[in-house]
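Enquirer: Have a look; sequence and predicted model below, questions after that.
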Amino acid sequence: MKYPVTVYGDPLLRKKAKAIEKDHPKLDEIIENMWETMYYSDGVGLAAPQVGLSIRLFVIDASSGADEEPELEGFKKVFINPEIIETKGDEWTMNEGCLSLPEIREDVSRHDEVTIKYLDENFVEHTETYKGFAGRVIQHEYDHLEGILFVDYLSPLRKRLLKGKLIAISKGKVRPHYRIKVPK
């Protein structure tokens, strides 16, 4: 089932998500629905708060970056209760977008490397380090669990210039090809 994507203006996107337990109701179904929603929406990552669930879960399929980073071939992972241990390396800027901010893309600087501890869909614990595109997507999705959106990294001037677009999104005056849930 494809979830509607929660968009800018919904207070849920600004809340810190809650940890989940292995016996979380219908977790397998939630994960499967998140994959379906992400692929349908042409995303490379999707965090649970983006589909109206304030739980610490995100999914990433970064295999689209395999042309430039061959190690991303088949990179498809579920991250449950993740915790970023460290970010390091040079910051680099890349144009980012977000399913919760349709029609907005902006340059965002992030560290090149991230070390993250998380549970996979079988609740097996991992601690891994990622660089490049995978590291960037992980940082972006992790931010959703902390109530942070990529526009929060923009300069005050840039945010002011985007204000009209952000208001339009919060009022549902955008028409992405996927279903959205507009704040009430």
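Expert: Perfect, thanks for sending it. Numbering: from 1, shown residues only.
Enquirer: Could you use CA atoms for every contact and neighbour count after this?
Expert: Noted.
Enquirer: Where does the residue nearest the centre of the chain sit: helix, strand or coil?
Expert: Nearest to the mean C-alpha position of the chain, counting by C-alpha atoms, centre = their mean, stands residue 141 at 2.8 Å. The assignment at residue 141 comes out as helix when based on DSSP: H, G, I helix; E, B strand; the rest coil.
Enquirer: gap between it and residue 78?
Expert: 11 Å (C-alpha to C-alpha, to the nearest Å).
Enquirer: Repeat that for residue 115.
Expert: As defined by C-alpha to C-alpha, residue 115 lies at a distance of 15 Å from residue 78.
Enquirer: can you check residue 143 too?
Expert: 15 Å.
Enquirer: re the thing from before, specify which residue of residue 115 and residue 78 has the higher count of neighbours.
Expert: Neighbours of residue 115 and residue 78, each counted by other C-alpha atoms under 10 Å, are more numerous for residue 78; the result is 21 against 18.
Enquirer: Check it against this one:
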Amino acid sequence: MSQPAIAQLGATVLSQPAEPVTDIYHGDTRKLIQEMLDTVKQANGVGIAAPQLFAPWRIIVIASSPNPRYPDAPQMEPMVMINPKILWRSDSIEKGWEGCLSVAKKRGLVPRHTSIEVSWLTEDGHSRHQKFSGFVARVIQHECDHLDGKTFIDRIESPDELIDESEYMARQATETNPLT
């Protein structure tokens, strides 16, 4: 199965706000969701937003799972969020390293709220409301940024906080094994 093209930094769709989904049962919506689920897994991502597949709709998939790009990611079942809204953000903010399927081979140190509260529609049209914290809260904020026409680069506070992914991986290996 070939992976759909992922929009890269500079693509117009990544800098424009996405539109709300009005018909979650439409065949095109269902097809897009399946492409998002397949792509995030094939690309070793932990989340993806519809604009990253050139679809200007307010849909995100959160699919945290350990993989080569995120070996310490917590395991969870993929979660589809249609028209997600962040209702509340904690006062507590932490910087953490983020990558993005649309910003190839780069990592950035990004400040994010440590806890959030989100409402959304499921694929079945059910309204959900839940609090998230830690890594999953970070991924949701990252993907919701895509729905608002932003990438993690827009959140970096200093040019020194953007590095090549190979440098990031080398730093991670050193932290894991300080004798190297």
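Expert: Structure's in. What do you need? For clarity, every value in this text was computed on a predicted model and none was experimentally measured.
Enquirer: And the helices in the second structure, which stretches?
Expert: For the second structure, the helices defined by DSSP state H occupy 27-42, 134-147, 165-176.
Enquirer: The first one: average distance to aligned residues in the first structure?
Expert: Right, helix 27-42 of the second structure. Compared with the first structure after the fit, helix 27-42 of the second structure shows a mean deviation of 1.4 Å (mean C-alpha distance after the TM-score superposition for the first structure).
Enquirer: if we can go back for a sec, the counterpart of the residue nearest to the centre of the first structure in the second structure: what's its closest spatial neighbour, skipping adjacent residues?
Expert: Taking TM-score structural alignment, residue 141 of the first structure has residue 143 as its aligned residue in the second structure. Once flanking residues are discounted, residue 143 of the second structure sits nearest to residue 49: 5.6 Å by C-alpha to C-alpha, 6 or more residues apart in numbering.
Enquirer: contacting residues around the counterpart of that neighbour in the first structure?
Expert: Aligned by TM-score structural alignment, residue 49 of the second structure pairs with residue 47 of the first structure. Neighbouring residues of residue 47 of the first structure by C-alpha atoms under 8 Å, 6 or more residues apart in numbering: 56, 57, 58, 59, 141, 142, 144, 145.
Enquirer: and the fourth one, what pairs with it in the second structure?
Expert: Put plainly, it is residue 59 of the first structure. Mapped onto the second structure by TM-score structural alignment, residue 59 of the first structure lines up with residue 61.
Enquirer: Hmm, that match is touching residue 77, no?
Expert: No - with contact defined as C-alpha atoms under 8 Å, residue 61 of the second structure does not count as touching residue 77 (10.3 Å).
Enquirer: Who has more neighbours out of these two?
Expert: Shown here are residue 61 of the second structure and residue 77; by other C-alpha under 10 Å, residue 61 has more neighbours (23 against 9).
Enquirer: Report the contact partners of the nearest residue to that one once chain neighbours are set aside.
Expert: Nearest residue to residue 61 of the second structure, sequence neighbours excluded (C-alpha to C-alpha, 6+ apart): residue 80, at 4.6 Å. Neighbouring residues of residue 80 of the second structure by C-alpha under 8 Å, 6+ apart: 33, 59, 60, 61, 62, 122, 123.
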